[in-house]
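[1] Turn this into a structure:
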Amino acid sequence: MFTGIVTAVGHIDAISGEGPLRRIRIAADYDASTIDLGASIACGGPCLTVVARGPEGNGCWFEVDAAAETLARTAVDSWRVGTRVNLERSLRIGDELGGHLVTGHVDGTAQILAREAITGSDDPWGATARFVIEAPAKLARFIAEKGSVCLDGTSLTVNSVEGRTFSVLLIPHTLNVTTWGERRPGDLLNLEVDLMARYAARLAEAGGGG
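    Model prediction:
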């Protein structure tokens, strides 16, 4: 379980394997001694299991396996050496819940349609940015204005919704400490809809007989 609050940005060091299974090595500034084999780390959204790790410079490297389901449903298949990814360690009981409850089980990919810089006298640290995003048709019904959504492992508040498109607003801090600063129209994002919305819809379907 995660919160969608990014704690580091890592980059892909190596990718091996073909077909339905890839071994991915990620470099990050975590302390390798604090990462257990079998630990879960949200990597750009998907929850992936650490299968190897070790120290590297002032940080570490760790390896994860991405299987067929992850490759089919997420943007992991498009990762290349050098790709930067948002990282979050799994939530511990007693930790501050700064975002919203995130499982790391990505539902699909969404696409950025537009990026708009917003400046003003109340924004001394640089431009905030509004992103207009298109969700897959089967997931759009789970996205609500002022609700929560997890995109590339980042917990964000939905500003507006129109059909399959919705918008989110990112402040300069988020743009600087995550991969969002480099996001552009056309980019694919890992999308996880709000957990409560998913279960509410399923209960409504069951109550309606289908």
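[2] switch to C-alpha atoms for all contacts and neighbour counts from now on
    Fine.
[3] end-to-end on stretch 36-56?
    Terminal residues of stretch 36-56 lie 16 Å apart, using Cα to Cα, to the nearest Å.
[4] How about residues contacting that stretch?
    Residues outside stretch 36-56 that contact it (Cα atoms under 8 Å, 6 or more residues apart in numbering) are 2, 27, 31-33, 35, 60-66, 70, 74, 85-90, 103-106, 150-154, 190-192.
[5] Narrow these to those in helices?
    Using DSSP state H, Thr70 are the members of the contacts of stretch 36-56 that sit in helices.
[6] Mark which of the contacts of stretch 36-56 are part of strands, please.
    Those of those mapping onto strands are 27, 60-66, 85-89, 150-151, 154, 190-192, per DSSP state E.
[7] what's the offset of the helix ranked longest in the chain from the middle of its chain?
    Counting residues, the longest helix in the chain under DSSP H turns out to be helix 195-207. Centroid displacement of helix 195-207 relative to its chain, using Cα atoms, centre = their mean, to the nearest Å, is 23 Å.
[8] quick one more, to check against the first:
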Amino acid sequence: MFTGIVTAVGTIREARQAGDLRAVIACPFDPSGIAIGASIACSGVCLTVVDKGGTAGDAWFAVDISAESVARTVPERWRQGGHLNLEPALKLGDELGGHIVTGHVDGVGSVVSIEPVGDSHRVVIAAPKELAPYLAPKGSITVDGISLTVNEVSDEADGSCRFTLNIIPHTAEVTTIGAMREGDGVNLEIDVLARYLQRMQSLRG
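    A predicted model of the protein is given here:
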């Protein structure tokens, strides 16, 4: 489990295909605090650490990314030199600062527009129709591993929807969202509570 509160931005130092895709990710963590077999959310994707090294503040860890994970996430996210939002798994007693995040991407959205509003930015993201029923104003959404609050939702004729976020300067500075551009793909995970509520409603129907 995760919270969607990003603790660092990592860089893919190496990405090679050998069966599954193996990525080596450079990060500012302390390798002594990274356990082999531990889970780290990488731009919203829960991945297992299979190797590690480096020094405190200049560490690296390796993960294997299955073809299923690659197919269900933004493809260019796994290229060498790419940047990833990182969050280690939640520990018992940690503060739940965002919302409950599983690290299982539900779909890929795309950035429709970004415009400044005061010191913040208003971002509009298009979501596929499979996710539209789970999005609501003031609800939670995970975008590339970042816990965010939905401001507005507008439904489209094809069943898809667009939702609006407000990105404050701090979030833009400490995550990859500050480098987003129109047309970029983003990994989306809906609120787990919304998933269960939708399931319960469908059974009642």
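[9] Where in structure 2 does the longest helix of structure 1 fall?
    Aligned using TM-score structural alignment, helix 195-207 of structure 1 spans residues 192-204 in structure 2.
[10] Mean distance of the matching stretch to its aligned residues in structure 1, please.
    Comparison of stretch 192-204 of structure 2 with structure 1 after fitting gives an average deviation of 0.9 Å (mean Cα distance after the TM-score superposition for structure 1).
[11] Now do the buried residues in that stretch.
    When burial is assessed from 16 or more other Cα atoms under 10 Å, stretch 192-204 of structure 2 yields the following buried residues: 192, 194.
[12] count of residues packed around Asp107 of structure 1?
    17 (other Cα atoms under 10 Å).
[13] which residues does the closest residue to it other than its chain neighbours contact?
    Distance criterion Cα to Cα, 6 or more residues apart in numbering; nearest residue to Asp107 of structure 1, sequence neighbours excluded, is Glu192 at 5.1 Å. By Cα under 8 Å, 6+ apart, the contact list for Glu192 of structure 1 reads 45, 102, 104-108, 149-151.
[14] got a winner among those residues for most neighbours?
    Tallying neighbours with other Cα under 10 Å puts Gly45 at the head of the contacts of Glu192 of structure 1, with 32 neighbours.
[15] Once you drop chain neighbours, what's closest to that one?
    Gly153 (3.7 Å).
[16] In structure 2, what residue corresponds to the one you found?
    By TM-score structural alignment, Gly153 of structure 1 lines up with Gly145.
[17] From the structure, what's the count of residues near that match?
    33.
[18] Just list the residues touching it, thanks.
    Gly145 of structure 2 makes contacts with 4-6, 41-45, 85-87, 103, 187-188, as judged by Cα under 8 Å, 6+ apart.
[19] ok, now Ser155 of structure 1?
    Per Cα under 8 Å, 6+ apart, neighbours of Ser155 of structure 1: 3-5, 99-100, 148-149.
[20] and if we set it to 10 Å?
    The contact partners of Ser155 of structure 1, taken as Cα atoms under 10 Å, 6 or more residues apart in numbering, are 2-6, 45, 98-102, 148-149, 192, 194.
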